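> Need coordinates for the following:
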Amino acid sequence: MTQLCSQRTKTFPKSAWSQSHPFLKTSLSTINSRLHFYLLLKFLQSIADDLKKERLCPIYFRFEQRTVRMVNCCGLVSEKNIPVPLKNISVDLQVQDHVVSVSSSLQYVNEEDSPLEAVFVFPLPANAAVCHFSAKIGEQEIVAEVQDRQSAKDQYDDAVSSGQQAFLLEESEESSDVFRLSVGCLSPGQNATITIIYVMELAMQADHALRFCLPAVLNPRYTPAGSGGGIVSEVSSVSAVPYSLSLCVHVRSSNPVSKLESNCLLDPLEFLNSDQTHAKVNLSPGHMFDKDVELFVYYENTHQPTAVVETGVATAPPGSLMADPVLMISLYPEFPEEVMSSLASQGEFVFVIDRSGSMDCMMHHGEGAQVRIESAKDTLLLLLKSLPMGCYFNIYGFGSHFESFFPQSVVYSQDTMEEAVKRVQQMRADMGGTEILQPLEHIYSQPCYPDHPRQLFIFTDGEVCNTKQVLDLVKSNVYSHRCFSFGIGEGASTALISGMAREGSGHAQFITGTDRMQPKVMQSLRFALQPAVDNISVNWTLPDGVTVDTLSPPICVLFQGQRAIIYAQLKGQSSGSCEGAVTVKYNLKNQPVTNQLNFTLKPTQDTGLAIHRLAVRSVIGRLEQEERAGGADVEEIKRKMVELSIQAGVSCVHTAFIGVNKHNKQIVTGPLLQRRLLTQSFMMSADAVCCKRMRACSSKRLMLGASGKMKACKKSKMATPGIAYCSVMDKRTVALATHPIADCLMVQSNFLDMACVLSAEPEPKQDSLLQLISLQTAAGFWELNASLALVIGKAEDQVTNQKPEQVDGSVWATVLALIWLNAFKKDDQVEWQFVAMKAVSWIHSQKLGTLSQCVCAGNLLLDCQVSEDMLRI
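Have a look, this model is predicted:
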């Protein structure tokens, strides 16, 4: 859980702190408080210790007079800024086909000597419908109810001021995936078990898995403890955090369960029936929760269309959404093969790359991890080489400001591609914070090219404070482009990434853990190259007496093999047939296509109210967009949202969960922690973990070369006034960026003048696949030269001498490259598929006749067996 603390304004006098540790030298003016000073000291000392263990050189720090603010990341926090320790997290997942119900219980203990008011801020998936919140204090359980937001706040304030324990759960007004819980108040020694239940759709992955993610931000990265006469915190490592995580997963499906996988260690999968449609698995004991817990569910016949009917609530008002049955349709349109065999060759491709400071952090903490910006650069190279000739393209980098490679999109050619590749190689994570709205506004202000549909690819690892404003901007331009978004790392905002893809009729991807960016991006490129589907219509066939109200927004986009979900409210009664059908019609390259699904109106068993709540969340989301758009009916729209939210027990931006323990009259003593905290500060805390806010603003950064002498790195410019960060220079400096104590510090204002003295490591060897791809021309062929020979592992004269007579050198080189890809990089085919398609197309354009001799000679040279059919030439 990420928390925000109230700030202190005490000052600490100058000190001879520079003599307190042999690895640190400072000149210090003012620090915000003794607590902050102590935390900062421990932070720097622990980094120095880590570097000493790694036999690295010391770090030199110089501080100027500025302010330091602490941001806690450990769940409930007391009025004194001392965290209430999180002892246990218990998560139960109930997966029903493509829907999951998540119950998270978090147990806290107040170890202080006085009653506390506690607050914590935490993320949830953006498409989750929060439908239950309760708190158990001792033996007393308080179940909260949904009320109008302002009324809930007033009731909470009244309860706490009168000495009653109260609980308030609110959704952020800025981003739908951020929630805040206020607990007022815990008596000394009391236990508090907080339970939150939400339901959500599971996202479909490229390999047909359904993905669920439990954010690691629930993890308290350190455990402060009090000592002495003041507020003194002691920071420990992640491995020392005294709490446990238990996770149990139950899966039920109409299709057999093939397997369950996770990025964390699982116990063996246990099937609970003979047809393997009901299974159970647990997270293995001992998980430290230092990364997102991802779960992947595989079914047989995943792409089989399904329909689920859920019965209404008998006590709900007649005619209301909650009273009537609700239908959930999952469709998987299959496009004709003759259409999919030739992807579009036209379009405008705009790549928008996050170049904020946190992009200098590692993709993950395991072996072989790559820096995020370097992975993005490799991905850009792959994209640039995969684009079709004749399209338009441009590349934007953004941080606190933005810049583009070209004033406007340019025609893809050898010259423009080479210029772009050269500039990609020079890209750095040196542009400060994460401000995505301005570059998007600029891109949308550019005129589109006729017959070249705009495809927008956005890469970011961050969160922004104006998520809904960004989504509204994307939605307002949906008819001029498609948006494909990529969240890099565990901290990327699901509301931002998923929302941009949803509103931009595109597709969202999350790159977490040891995932490689390139395969996921190439899947989205395939979607972007698919011909656009238009004239989409949905028609219903129902028995007499039954009508339907579609609750989902109109379908704006369809991709081959991707799921489309429709929610609908069924009204009336049928005296005869219980069968219905839904038909989706659309045009694809001027060809009419029809997909139909027949279903029964008989309610499905054991779904609870999950389908109703997801449908309500969908309706509320659409109403919220209408409200932000303005107009005369804003108050009526708000009234509808509140009414739906209360009826369904699902939170929205205008409601909140409120629970009051009216049986406890304990008097609250001391001032209460301020509840209304800036969401922007919370959003920025994710950047603090990755050192985005600790930028070296000295004239030069110093690095120890292999010879042992000091050498200067490139002069760094101050990208953001008032913000500072420190770039991660190599893999071993991850000790600085990810050290547990780093999670507690957020640097405000440009106070830090830092030079990191580190041992240089050899440049990592470039991936041979990327080396080969980098040599391909924009037209799709390779040239016969020493660079190509080096990549395929042969001497230049070998390659030249083995060339069949009367075969052009470029044709020979291109055939060799295709053979090498198919023989030695078959497992990476998803990454080089478009590169190969361009090469094959170029060979066909040469009208050479048979290439059998060329292929045989290539196989002989490379000692492999690849047929012409495999090469498709």
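> Going by C-alpha atoms from here, please, whenever you check contacts or count neighbours.
OK.
> what about the strands in the stretch 551-700 of the chain?
With strands called from DSSP state E, counting those that start in this stretch, the stretch 551-700 of the chain shows them at 564-572, 579-588, 591-600, 655-661.
> compare with the first, here's sequence two:
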Amino acid sequence: MMVNCCGLLTSQKEPVPLKSVEVELEVRDHVATVVSTLNYENKEDKPLEAVFVFPLPGDAAVCHFSAKIGQTQIVAEVKEKQEAREDYDDALSSGRQAFLLEESEQSPDIFSLSVGSLPPGESASIRLEYVTELAVQADEGLRFCLPAVLNPRYQPQGSEGGNVQVTSVPASLVPYSLSFSARVSSPRPVSKVESNCLLDPLQYLNTEQTQTTVKMAAGHKFDRDVELLIYYKDAHQPSAVVEAGQASSKPGTLMGDPVVMLSLYPEFPQAVMSSVASCGEFVFLLDRSGSMDDAINNSDSHWTRIVSAKDTLLLLLKSLPMGCYFNIHSFGSSYEHIFPKSVEYSQKTMEEALKKVDKMGADLGGTEILEPLKHIYSQPCIPSQPRQLFVFTDGEVGNTKEVINLVKQNSGSHRCFSFGIGEGASSALINGLAKEGGGHAQFITGTDRMQPKVMQSLRFALQPAVVDISVEWDLPKGVSVTALSPPITSLFQGQRSLIYAQLTGQSPEASEGCVTVKYSLAGHPSQNQLHFSLKPAEDTGLTVHRLAARTLICSLEMEERERRGQEDEGVKKKKVVELSVQSGVSSAFTAFIAVNKGSSEVIQGPLVRRNVPTSMMFCGSQQFYSMACSSVAISQADFDDDMDYQVEELSIGACKKKSKGGIIPNLFSNMKTKFLASTKPQKCSVQTDGMGSTCLKSSDFSPPKPPPRDPLLQLVSLQKASGCWVLDPDLAAALGKTSEELEKPKPASVNQEVWATVLALIWLHGFKMDAQEEWELLAMKSVSWLQAQKASCVTECVEAANTLLGCTVQKEALGL
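Next up, the predicted model:
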């Protein structure tokens, strides 16, 4: 089934009633509260219904929704979804204003906002508030993302539920403005705030530098998600926040009792952490859908997501330990694998895999990730080789919850590490895969290099798995605890684990609680303990309660999906609705509804619907929107986000495209069209017809040249699976020398492979220390290989290599 999408409203000269979006962010330690104000104005002569489909962070707890019309403020209430929809329809049919906010049933990071019966000349201001936890990145920064890009999600055939109607336009055509400001406060100093968008200078509010404000510079073009990375000094400090219950809620309920949020940072023994596992089954799953041909950032259209992913696979394969097993799977509308089942890692299997990776393109159509995952899970696990799954995708899928369910069902047999590539990747999918798969999630956006983030995750995968995790509470007499978070399934060095729990009963003044996390690591029992005050923190609002409610709602929703078709189906759904209504937090089964009951004036005239367009990633010279070819205009149509089209023929009288399904007679609007270099170069160019449509005319068209090979990757590509290099002309070229220059200074008693390997290591340490995290693991493998050779004159080799390459790297720095 193709993704549904409407035509480009802006090109049809239809007014867009959304005028501006103002976002205020408040970050306290690692929790963010976001207030978005959407300002609408109806400049038409008839009443409007404005429908806006937009992304939010996948784990956001939407907790407030209100509308202001003139001086009238209407606060929405949470109701069961069908009931809320009926209230909305009833209000519109009786000429009243109504506002409806609902979460997509397929993916928790997409929301739909309907603003109904906005009279001619009327303005309305919509206020939306949500709270969310900030994820810790590999470099210890806390990541906040305000999604501005909503790429239409590919809906696989036969999947459940309908799609949300998404109207997407290139970011440059988004007609409304965005302003963004943030305030950050923490018990620890804020060392820096970075962003992929231009920021005004940081303003500290106190001498301790624990509070700061920052604003986005004017003129944001909506061409990317707004990403903030916040760095604290000494960020990895365990902490606990106890929040008092709501005075109006009944004691014994989640909202009526105090709730505690614990942030735990386990510290593992250094002896265990310095050792790297020499076993494991490493399964790499690569997205090869059409959208992977997009540029990974806005500056270089040649550097596509698929090219970056392939370079990353090279580094990963070179860094794997001898003795492990591996396989590479790829998917689009169909899926492929390099080997029928995982094979032992050797020079032969590594070379075979890399040859096939080199030929991979973004040429497999849609984004159907469910079937390849089922295939991987159907393969029996290899004894004593723990399975580690690495998923690379731009995350544009419509069946997010189904995919996450499948990972959870198989969470006992593997760890899943996920990578969201490019703008608009679904945070619900990427975070959900890692969370339910006991792994770690990373996002690669803007000018990020994929390689350091992926190698960080490989280090996690090579750590021994933490098992037998349990949480024990020690509380004063009369106080009992109810866990609100699902059990912890994974722990990684330096990574935060969050626990929410409800505290019932009365505790004496100044009393303390204690929580102990016990686990086993590499056969060693270990534990981390945190003592905390039970006195409620001041001025936290109900942030912790709402985050806890959202956590519990997500767990219950997943249990409900697992019960489909069983006798007790619907039991968890009922609990979700009750909890959502009680806490005022969004869920898949409820919606926010506000009806203006105060206005006595009935709105006259037929209601006209206006879809508010969302910005969509648009980059690269190979993609065109609203395309018309010669006399053939593009009509509004459904489209497949990830279908690749080849230009088979371009002439003045006719234009046709070919897909895997055969000739497609019409051209699709509002979506990207790929001109693949697999056909012979065509003569065509793009120009506008003045009405927002685009036409093709005859002129030269040639495929873009691939980017030059990175010198680091060139050297890495020559390394053998064992960790050594071979003295040959390719190595000489990679080091910028001739073969003669390389061979002449070699100490006489040293074999060629030892000399070549020392040269490569000296070059890495001498010229590529800025990328050390990318090559560190494969260098460790080289050092182990050198030590195993028991070469007698390594010191002489190091001195000679330094002289040849003009470096001053000490032997100790190499780890020899």
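> TM value for the aligned chains?
After superposition, the two chains reach a TM-score of 0.88 (TM-score structural alignment, normalised by the length of the second structure), with 764 aligned residues with a CA RMSD of 3.3 Å.
> coming back round to it: can you lay out the strands of the stretch 551-700 of the first structure as CSV showing mean neighbour count and distance to Q680 of the first structure?
Formatted as CSV, the strands of the stretch 551-700 of the first structure follow (neighbours: other CA atoms under 10 Å; distance: least, CA to CA, whole Å):
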stretch, mean neighbour count, distance to Q680 of the first structure
strand 564-572, 19, 33
strand 579-588, 17, 42
strand 591-600, 15, 45
strand 655-661, 25, 20
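> need those strands in a markdown table with distance to L525 of the first structure, can you?
Formatted as a markdown table, those follow (distance: least, CA to CA, whole Å):
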| stretch | distance to L525 of the first structure |
| --- | --- |
| strand 564-572 | 19 |
| strand 579-588 | 18 |
| strand 591-600 | 23 |
| strand 655-661 | 40 |
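> The ones you listed: which one's closest to Q346 of the first structure?
In terms of CA to CA, the element of the strands of the stretch 551-700 of the first structure nearest to Q346 of the first structure is strand 579-588, at 15.5 Å.
> Now do that closest one: distance to the chain's middle.
Offset of strand 579-588 of the first structure from its chain centre (CA atoms, centre = their mean, to the nearest Å): 32 Å.
> which stretch of helix or strand covers the counterpart of D157 of the first structure in the second structure?
Matched by TM-score structural alignment, D157 of the first structure corresponds to D89 in the second structure. Using DSSP states H and E, D89 of the second structure sits within helix 81-93.
> And the next helix or strand past that helix?
Next along from helix 81-93 of the second structure, by DSSP H and E: strand 98-103.
> Which stretch of the first structure lines up against that following strand?
With TM-score structural alignment as the criterion, strand 98-103 of the second structure aligns to 166-171.
> Now do that stretch: everything it contacts.
133, 135, 144, 149, 152-153, 156, 159-160, 177-185, 651-653, 655-661 (CA atoms under 8 Å, 6 or more residues apart in numbering).
> T212 of the second structure falls within a strand, correct?
Yes: counting by DSSP: H, G, I helix; E, B strand; the rest coil, T212 of the second structure falls inside a strand.
> So which of the strands of the stretch 551-700 of the first structure is nearest H452 of the first structure?
strand 579-588 (16.2 Å).
> Check which helices and strands the closest one is in contact with.
For strand 579-588 of the first structure, the packing partners by 3 or more CA pairs under 8 Å, 6 or more residues apart in numbering; DSSP states H and E come out as strand 533-541, strand 591-600.
> Adding distance to P804 of the first structure, write these out as TSV.
Formatted as TSV, those follow (distance: least, CA to CA, whole Å):
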stretch	distance to P804 of the first structure
strand 533-541	46
strand 591-600	45
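> Nearest to V326 of the first structure, out of those strands?
For V326 of the first structure, the closest of those is strand 591-600, at 12.5 Å, according to CA to CA.
> Tell me roughly how far that closest one lies from the second structure on average.
Comparison of strand 591-600 of the first structure with the second structure after fitting gives an average deviation of 0.9 Å (mean CA distance after the TM-score superposition for the first structure).
> tell me the angle that strand makes with strand 579-588.
160 degrees (axes from the mean of the first three to the mean of the last three CA atoms, to 10 degrees).
> give me the stretch of the second structure that strand 591-600 of the first structure matches.
Counting by TM-score structural alignment, strand 591-600 of the first structure sits on residues 524-533 of the second structure.
> Touching stretch 366-373 of the first structure from outside, list them.
355, 359-364, 428-429, 488, 514, 731.
> redo that, cut-off 7 Å
Applying CA atoms under 7 Å, 6 or more residues apart in numbering, the external contacts of stretch 366-373 of the first structure come out as 359-363, 428-429.
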